[in-house]
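Please find the sequence and the predicted model below.
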Amino acid sequence: MAGFGDPHLETVDGAGLTLGIVGARWHSDLVDHMVDRAQAAAKACGVESVTTVRVAGSVELPVVAQALAKKCDAVVTLGVVIRGETAHFDYVCDAVTAGLTRVALDEQTPVAHGVLTVESLGQARDRAGLEDSIEDKGWQSTVAVLDAVLAIREVNKD
């Protein structure tokens, strides 16, 4: 989310839903907080079962998200990728985005892309849900993915 146009989803009714959260260990000071915020959002939405898993980096998120998508109603993926001086940033961001999209479509399970892809550590801090952050990607991604589950269930009603 760019900060503008925010749908202002505070919570949704997640009673009876199961959620998987997978976070990268790179930039753990930020991702740890994002995971905490995702867990808090799940609790605020009444989600009954949350499974949290950690992986080395953002490239590993899609495969673990796929394993969680087979067992959970929705999955939140969280990480931080900061542009450096090489093309590595582009390859990681492309692979993660394509992988998470593929998992969601192949498993027919909503997967939230809560991976911060930013130019600087300051931009990541602004989006990590810290006390002085302008965005809270852990919370927002969780509520959005739970909302998607509810939307799919509405579409699939007889």
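Cool, got the structure.

For the rest of this, base every contact and every neighbour count on C-alpha atoms.
OK.

Val145 - nearest residue in space that isn't next to it in sequence?
Ala112 (5.5 Å; CA to CA, 6 or more residues apart in numbering).

And Val81, by the same measure?
Thr117 (4.9 Å).

In contact with that neighbour, which residues are there?
Contact analysis of Thr117 by CA atoms under 8 Å, 6 or more residues apart in numbering lists 80-83, 93, 124.

so which strand or helix has it?
Assigned by DSSP states H and E, Thr117 belongs to strand 111-118.

Run through who's touching stretch 59-70.
Outside stretch 59-70, the residues that touch it by CA under 8 Å, 6+ apart are 20, 22-24, 55, 75-77, 92, 95-96, 99-100, 103-104, 107, 109-111.

now stretch 146-158
Here stretch 146-158 makes contact (CA under 8 Å, 6+ apart) with 12, 14, 73-74, 109-110.

ditto for stretch 27-39
21, 23-25, 50, 76, 78-80, 124-125, 128-130, 136-142.

Can you tell me which of these end up in strands?
Among the contacts of stretch 27-39, the members found in strands (DSSP state E) are 21, 23-24, 50, 76, 78-80.

so which two of those residues are the farthest from each other?
Spatially, the most separated pair among the ones in strands among the contacts of stretch 27-39 is Val50 and Val80, at 21.5 Å (CA to CA).

alright, now check it against this:
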Amino acid sequence: MATQLKNLSDFSHTTVPDASPYKFAIAVAEWNAEITGSLYNGALEKLLAYGAKEDNILSVAVPGSFELSGAAEILLNKHPELDAVICLGCVIQGETRHFDFICDAVANGVTQVGIKHAKPVIFGVLTTDDQQQAIDRAGGKHGNKGDEAAITAIKMAHMAATL
């Protein structure tokens, strides 16, 4: 596996803009709360570390990953001033095809909301084979996907504002 020894959340090779001018929302799934809590903490810490103001970060919890695209839609409708929405969740493969349907629906839903509103809607959803892979990507040996989602939101908000 290409990522076996790599921390994917290393941003030393890239420039991250100042986040202070932008407004963000974070929608986080409550399902797999141990994992999604770590993703949320990583995203929030990164936004603040790069200058986002606490008053410019709106956080909402939703029951599961399936509800993330709906939450992003509601957030952008009720708060059109938002510059980006970060969607955080975790779907772990089980014994049925439910995993495939949920992952596909969430990925497509998040994409469609972003296109509809012409705003960055960030897919920070882990889709792992097992619990250990999720732990490894939520602050473990492969970094924190929440960190990555926050950096992506900052970069995309900046790109949209400066075009």
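Thanks, I have it. Note that the structure is a prediction, hence the values are computed from the model and not measured.

about what we covered before: give me the aligned partner of the residue nearest to Val145 of the first structure over in the second structure.
Counting by TM-score structural alignment, Ala112 of the first structure lines up with Ile122 in the second structure.

now the helix or strand hosting Gly99 of the first structure and strand 111-118, what's the angle there?
If you go by DSSP H and E, Gly99 of the first structure is part of helix 88-107. Angle of helix 88-107 of the first structure versus strand 111-118, following axes from the mean of the first three to the mean of the last three CA atoms, to 10 degrees, is 170 degrees.

Helix 88-107 of the first structure: average distance to aligned residues in the second structure?
Here the mean offset of helix 88-107 of the first structure against the second structure after fitting is 0.3 Å, by mean CA distance after the TM-score superposition for the first structure.

Give me the contact list for that helix.
For helix 88-107 of the first structure, contacts defined as CA under 8 Å, 6+ apart pick out 58-59, 61-63, 65-66, 69-70, 81-83, 109-111, 113, 117.

Strands - which of the residues you listed land there?
Filtering the contacts of helix 88-107 of the first structure for strands - DSSP E - leaves 81-82, 111, 113, 117.

follow-up on the earlier one: among the contacts of stretch 146-158 of the first structure, which pair sits farthest apart?
So, those by CA to CA: farthest apart are Val12 and Thr109, at 17.2 Å.

aligned partner of Tyr91 of the first structure in the second structure?
Aligned partner of Tyr91 of the first structure by TM-score structural alignment: Phe101.

quick one on the thing from earlier: neighbour count: Val50 and Val80 of the first structure, which is higher?
Taking other CA atoms under 10 Å, Val50 of the first structure and Val80 do not tie; Val80 has more neighbours (27 against 18).

corresponding residue for that one in the second structure?
Checking TM-score structural alignment: Val80 of the first structure goes with Cys90.

how close does its match sit to Lys141 of the second structure?
17 Å (CA to CA, to the nearest Å).

Repeat that for Cys87 of the second structure.
In terms of CA to CA, Cys87 of the second structure sits 22 Å off from Lys141 of the second structure.

Settle it for me: which of the two has more neighbours?
More neighbours surround Cys87 than the other of Cys87 of the second structure and Lys141, with 29 against 17 (other CA under 10 Å).

pretty sure the more buried one is touching Leu126, no?
No - with contact defined as CA atoms under 8 Å, Cys87 of the second structure does not count as touching Leu126 (10.5 Å).

Contact partners for the residue nearest the centre of the second structure?
The second structure has Gly124 as the residue nearest its centroid, 3.0 Å off, counting by CA atoms, centre = their mean. Contact analysis of Gly124 of the second structure by CA under 8 Å, 6+ apart lists 86-89, 145-146, 148-149.
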